[in-house]
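Visitor: Prediction below, plus the sequence it came from.
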Amino acid sequence: MSNLNLHPLFRRSIGFDRLNDFIDYAMQSDAPNYPPYNIEKTAENSYRIVVATAGFLQNELLIHLENQLLTIEGKPESISEETVEYLHKGIARRSFKLSLRLDEHIEVQHANYENGLLTIELQRIVPEEKLPRQIPIGQKAMLENQQTSEKTINAE
């Protein structure tokens, strides 16, 4: 496997040193092919994950979010197959674990299960302090005075 060197990109960026680790992780792990799923962009800041879970009941599916890692698990209850002889078995009703890394401002809104499709709605919510803003030039003293007056007003 070839190793990517992203150090030339870091000359023009600050704080992206984790990106190299993320790309290494993505290149090492194989993309899962079961169960089939879609990742859809439904609006400017809205996303949807749709997972095809044919044959699963709602209580056999788990969704877990920890440290921006969304994990979807399917654990089917055991089915008695003592008298079943399959001529063709095309429905794969086996356990699965699908993990997707979310950006830091992506929040899970809700999940729905209907007609064998698990749908998870996501929303990008960027905090006010992270939105683009204009930085004044040469206004240090003016900003300090403004912050001091705001503290005085808040203290009253």
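Guide: On my side now, so go ahead.
Visitor: C-alpha only now, for contacts and for neighbours.
Guide: Fine.
Visitor: distance of the residue minimising distance to the centre of the chain from G90?
Guide: The residue lying closest to the centre of the chain (C-alpha atoms, centre = their mean) is L102, at 2.3 Å. Distance of L102 to G90, given as C-alpha to C-alpha, to the nearest Å: 32 Å.
Visitor: Scan this structure for its longest helix.
Guide: Assignment by DSSP state H gives helix 140-155 as the longest helix of the chain.
Visitor: circling back: burial measure for the nearest residue to the residue nearest to the centre of the chain once chain neighbours are set aside, as a count.
Guide: Among residues not flanking L102 along the chain, Q68 sits closest, at 5.1 Å (C-alpha to C-alpha, 6 or more residues apart in numbering). Neighbour count of Q68, defined by other C-alpha atoms under 10 Å: 16.
Visitor: Surely Q68 touches H105?
Guide: No. If you go by C-alpha atoms under 8 Å, Q68 and H105 don't touch, sitting 9.1 Å apart.
Visitor: Next up, a structure to set beside the first:
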Amino acid sequence: FAQSDIDLVQQGNTLVITGGQKKPEPQQQEILHQGLATRNFKQTFNLADHVKVAAANLENGLLVVDLVREIPEQLKPRRIAVGTNGLSLNGQDNNAILTQEGVATRQAA
């Protein structure tokens, strides 16, 4: 197959590769041996989440598809700094008291 005979389409998480839209050769020829089949084909691949096709190359009759995983910023893990304005755990009493600054503190039992 040539590059113009192969189509790659990505719809969501599905990659569809179709090929073989060759024009039929005239039936007048007498063929002694036909080595490779040149019929139409369709292959479907289910991709993982956030995977996109970066490039596709046809090298020596072999189709090479480069895939890239692109995770959106809101789904990436983010580091949260631990500050001093959090919940203070003094004593063993589990009743938290809200102070005037809006910070919950524990009342000593």
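Guide: Done, it's in. Remember, it's a predicted structure, so these values are computed and weren't measured experimentally.
Visitor: Show me what the residue nearest to L102 of the first structure aligns to in the second structure.
Guide: In the second structure, Q68 of the first structure lines up with N13, judged by TM-score structural alignment.
Visitor: ok, now which ones touch that match?
Guide: Contact analysis of N13 of the second structure by C-alpha atoms under 8 Å, 6 or more residues apart in numbering lists N46, L47, A48, D49, H50, V51.
Visitor: Give me the buried subset of the residues you listed.
Guide: Buried members of those, scored by 16 or more other C-alpha atoms under 10 Å, are L47.
Visitor: Strands - which of the contacts of N13 of the second structure land there?
Guide: Under the assignment DSSP state E, the contacts of N13 of the second structure contribute N46, V51 to strands.
Visitor: will you turn the contacts of N13 of the second structure into CSV that also has distance to V82 of the second structure?
Guide: What follows is the contacts of N13 of the second structure, written out as CSV (distance: C-alpha to C-alpha, whole Å):
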residue, distance to V82 of the second structure
N46, 41
L47, 37
A48, 34
D49, 31
H50, 31
V51, 33
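Visitor: Can you pick out the most distant pair from the contacts of N13 of the second structure?
Guide: Maximum pairwise distance in the contacts of N13 of the second structure, criterion C-alpha to C-alpha, is 11.7 Å, between N46 and H50.
Visitor: residue ranges of the strands in the first structure, please?
Guide: Along the first structure, the stretches classed as strands by DSSP E are 37-43, 46-52, 61-66, 69-74, 96-101, 106-114, 117-124.
Visitor: how about those strands, which one is nearest L19 of the first structure?
Guide: Across those, closest to L19 of the first structure is strand 96-101 (C-alpha to C-alpha), at 12.6 Å.
Visitor: what does that closest one correspond to over in the second structure?
Guide: Strand 96-101 of the first structure corresponds to residues 41-46 in the second structure, going by TM-score structural alignment.
Visitor: again, but for stretch 28-47 of the first structure
Guide: No residues of the second structure are matched to stretch 28-47 of the first structure when aligned by TM-score structural alignment.
Visitor: okay, how far is it across that stretch, tip to tip?
Guide: Start-to-end span of stretch 28-47 of the first structure (C-alpha to C-alpha) is 26 Å.
Visitor: Name the nearest residue to T71 of the first structure, ignoring sequence neighbours.
Guide: Nearest residue to T71 of the first structure in three dimensions, chain neighbours excluded: S99, at 4.3 Å (C-alpha to C-alpha, 6+ apart).
Visitor: Tell me which residues touch the one you found, please.
Guide: With the criterion set at C-alpha under 8 Å, 6+ apart, S99 of the first structure makes contact with L69, L70, T71, I72.
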